[in-house]
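Visitor: please work out how this folds:
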Amino acid sequence: MKQISKRLTKKDLKEFLDSKVVQYNNFKFIESDPIQIPHLFTKKEDIEIAGFLTATIAWGNRKSIINNAKRMILLLENAPFDFVMNHEETDLEKLLPFVHRTFNGKDFIQFINSLQHIYKNHGGLESAFSKHAKKDSLQKSISNFKTTFFEIEHLPRTQKHVSDPLKNSAAKRINMFLRWMIRNDKAGVDFGIWKSLSPSQLSCPLDVHSGNVARKLGLLTRKQNDGKALFELDTNLRKLDKNDPVKYDFALFGLGVFEGF
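Guide: A predicted model of the protein is given here:
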């Protein structure tokens, strides 16, 4: 990464992206982003469950994602943690009509049951993700989390809604959720409520927008948005800021979505 492109040196690129982080990593960002859903809550467990469910359906049209995430929370009686821990079997029936693209009511019910299992038997979401964490990566943690999440009786179809980085998935939605929980940006966007993990361990939520911008800036050469591409992008972002590499998600996403870079 001695020369990022013909136009930008590493120093120039860092200054450019740092300025875009400042531009987009601010409270106004929440207005049009799915992260607004967990921001409806103040209790840690409510924030993380609302965030996890919202991130799970975060693909497709952003307006649709936000509307359906709000619907999920309403179905959970605006008390996600209480519903997860104390629901009766009959309470789950009202979740059946829910659908967001390929995530349906049966998947939703499975997620509620798996989340209850995580909180009752594995110390909660933070504890489950903290296991198997490496110094500079949470990808093995995500893979092991999936195993833990589905160690109870479950519908095989629902497994596709939790990605496995060790099977070459970029795991965009879970990496986004982890950014929300772990990064404390002091700007009021990311929560930073998980203290057992560090922003330096995070990976960029790689999607079509951030991927395209990263390629134009010379941060990514691989054409597919998969696990190998994520490793390449992470490696280059860590060269720009090893302590908080995922802050550049705001820059890459903002440039792609809001500026058509």
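
Visitor: CA atoms for contacts and neighbours, from now on please.
Guide: Fine.

Visitor: list the helices and strands the longest helix along the chain packs on?
Guide: Longest helix in the chain, counting residues (DSSP state H): helix 105-121. For helix 105-121, the elements it packs on are helix 80-86, helix 125-130, helix 139-149, judged by 3 or more CA pairs under 8 Å, 6 or more residues apart in numbering; DSSP states H and E.

Visitor: quick one: closest of those helices to residue 112.
Guide: Residue 112 lies closest, by CA to CA, to one member of the helices and strands packed on helix 105-121: helix 80-86, at 5.7 Å.

Visitor: after the closest one, which helix or strand is next?
Guide: The first helix or strand that comes after helix 80-86 along the chain, using DSSP states H and E, is strand 99-100.

Visitor: list the contacts for the nearest residue to residue 56 once chain neighbours are set aside?
Guide: Distances taken as CA to CA, 6 or more residues apart in numbering place residue 173 nearest to residue 56, at 6.1 Å, with adjacent residues excluded. Contact analysis of residue 173 by CA atoms under 8 Å, 6 or more residues apart in numbering lists 55-56, 58, 205.

Visitor: for residue 173, give its distance to residue 222.
Guide: From residue 173 over to residue 222 the distance is 20 Å, taken as CA to CA, to the nearest Å.

Visitor: want to put them side by side, so please do this one too:
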Amino acid sequence: MNQAELKSFLDEKVIQYNTLDFIESDPVQIPHLFTRKEDIEIAGFLSATIAWGNRTMIIKNSHRMIDLMGNAPFDFVMSHTEDDLQRLESFVHRTFNGQDFSFFIKSLQNIYTNHDGLEAVFSKNQETPSIQKSISEFKKIFFEIPHAQRTQKHVSDPMNGSAAKRINMYLRWMCRQDSKGVDLGIWKSISPSILSCPLDVHSGNVARKLGLLTRKQNDGKALAELDLQLRKLDSTDPVKYDFALFGLGVFEGF
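Guide: Model prediction:
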């Protein structure tokens, strides 16, 4: 199909999948539990961090994270005690364990205390047409306090060739604003036009079948290639096509 036909096809799929029904089977439901800005962004960040593997298990363990924080993420981050952190030691999701969880809480406290919060950190170092440099700079700040080396693997760095799928998904949740109610759109300082599609095995395979992607690996170079093609389809809101690519891959086996 030509570009006009491809855009029409994908636009229809965005409409099909960017609905409130999508929330029921997606970890985006976790930040939707809250109304306070800081609770939304912390709950979203933690659930996005463990968003790999079986989706049912991702959602189950994300809810457990929130339970362990007393269903008050921001209050827990800002006023936790060492005893509170010990409660997190039993947590595990694949390779993300209680030690990692405890560090994330400490680092988030540092970010809110000394860097004006998550939005402020991600808003720095923005470049057009991509937010990938901001993600790399975020990782530097996130690990500026003492930490175990093992924990670094849980935050991707696009400048090291990663597609940073989970952080790009998180930024879609926080920054993308539309009337459908899936993405929360609470961050106004980052334009959706510079966001990148969360590239994973599903969206990557669909993109290749549609001729949007030629690179075989789902890495940073592939993401840059996909970004370029999606921005041709919609320069103001390219990541809306994540709904189409993901939906076609996961729900339709395209």
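
Visitor: can you give me the TM-score here?
Guide: In this superposition the chains share a TM-score of 1.00, using TM-score structural alignment, normalised by the length of the second structure; 254 aligned residues with a CA RMSD of 0.4 Å.

Visitor: now do the same for residue 201 of the second structure: its match in the first structure.
Guide: With TM-score structural alignment as the criterion, the equivalent of residue 201 of the second structure in the first structure is residue 208.

Visitor: which one is the aligned partner of residue 173 of the second structure in the first structure nearest to, not counting chain neighbours?
Guide: Matched by TM-score structural alignment, residue 173 of the second structure corresponds to residue 180 in the first structure. Using CA to CA, 6+ apart and skipping residues adjacent in sequence, the residue nearest residue 180 of the first structure is residue 190, 4.5 Å away.

Visitor: same question, residue 94 of the first structure
Guide: Leaving aside its chain neighbours, residue 94 of the first structure sits nearest to residue 75 (7.2 Å; criterion: CA to CA, 6+ apart).

Visitor: surely the one you found and residue 96 touch.
Guide: No: using CA atoms under 8 Å, residue 75 of the first structure makes no contact with residue 96, being 10.2 Å away.

Visitor: looking at the two, which is more packed in?
Guide: Higher neighbour count among residue 75 of the first structure and residue 96: residue 75, with 17 against 13, using other CA atoms under 10 Å.

Visitor: what does the more buried one correspond to in the second structure?
Guide: Using TM-score structural alignment, residue 75 of the first structure pairs with residue 68 in the second structure.

Visitor: its match against residue 90, yeah?
Guide: No: using CA under 8 Å as the test, residue 68 of the second structure is too far from residue 90 to be in contact (10.0 Å).

Visitor: show me what residue 25 of the second structure aligns to in the first structure.
Guide: In the first structure, the residue paired with residue 25 of the second structure according to TM-score structural alignment is residue 32.

Visitor: export the helices and strands packed on helix 105-121 of the first structure as CSV, with columns for mean neighbour count and distance to residue 107 of the first structure.
Guide: Formatted as CSV, those follow (neighbours: other CA atoms under 10 Å; distance: least, CA to CA, whole Å):
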stretch, mean neighbour count, distance to residue 107 of the first structure
helix 80-86, 18, 14
helix 125-130, 19, 18
helix 139-149, 20, 13
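
Visitor: quick one: map residue 122 of the first structure onto the second structure.
Guide: Using TM-score structural alignment, the equivalent of residue 122 of the first structure in the second structure is residue 115.

Visitor: which residue is nearest the centroid of the second structure?
Guide: By CA atoms, centre = their mean, the second structure has its centre lying nearest to residue 170, at 2.2 Å.

Visitor: which residues in the stretch 101-250 of the first structure form strands?
Guide: 103-104 (DSSP state E, counting those that start in this stretch).

Visitor: helices along that one, start to end?
Guide: Ranges of helices in the stretch 101-250 of the first structure, per DSSP state H, counting those that start in this stretch, are 105-121, 125-130, 139-149, 172-182, 208-216, 227-240, 248-257.

Visitor: out of these, deepest packed?
Guide: Most buried of the helices of the stretch 101-250 of the first structure, by mean neighbour count (mean count of other CA atoms under 10 Å): helix 172-182, with a mean of 24.

Visitor: average offset between that helix and the second structure?
Guide: By mean CA distance after the TM-score superposition for the first structure, the fitted helix 172-182 of the first structure averages 0.1 Å away from its aligned residues in the second structure.

Visitor: between that helix and helix 227-240, how many degrees?
Guide: With axes from the mean of the first three to the mean of the last three CA atoms, to 10 degrees applied, the angle from helix 172-182 of the first structure to helix 227-240 works out at 30 degrees.

Visitor: quick one: helix 172-182 of the first structure to helix 248-257, angle?
Guide: Using the same axes, to 10 degrees: helix 172-182 of the first structure against helix 248-257 is 130 degrees.

Visitor: residue 222 of the first structure contacts residue 233, doesn't it?
Guide: No: using CA under 8 Å, residue 222 of the first structure makes no contact with residue 233, being 9.2 Å away.

Visitor: from residue 87 of the second structure, how far out is residue 94 of the second structure?
Guide: According to CA to CA, residue 94 of the second structure and residue 87 of the second structure sit 18 Å apart.

Visitor: who has more neighbours out of the two?
Guide: More neighbours surround residue 87 than the other of residue 94 of the second structure and residue 87, with 13 against 10 (other CA under 10 Å).

Visitor: what is the aligned counterpart of the more buried one in the first structure?
Guide: By TM-score structural alignment, residue 87 of the second structure lines up with residue 94.

Visitor: pretty sure its match contacts residue 77?
Guide: No: look at residue 94 of the first structure against residue 77 with CA under 8 Å: they stay out of range, at 10.9 Å.

Visitor: if we can go back for a sec, run a quick neighbour tally on the match of residue 25 of the second structure.
Guide: Other residues near residue 32 of the first structure number 11, with proximity taken as other CA under 10 Å.

Visitor: quick one: contacts for it?
Guide: Contacts for residue 32 of the first structure (CA under 8 Å, 6+ apart) come out as 62-63.
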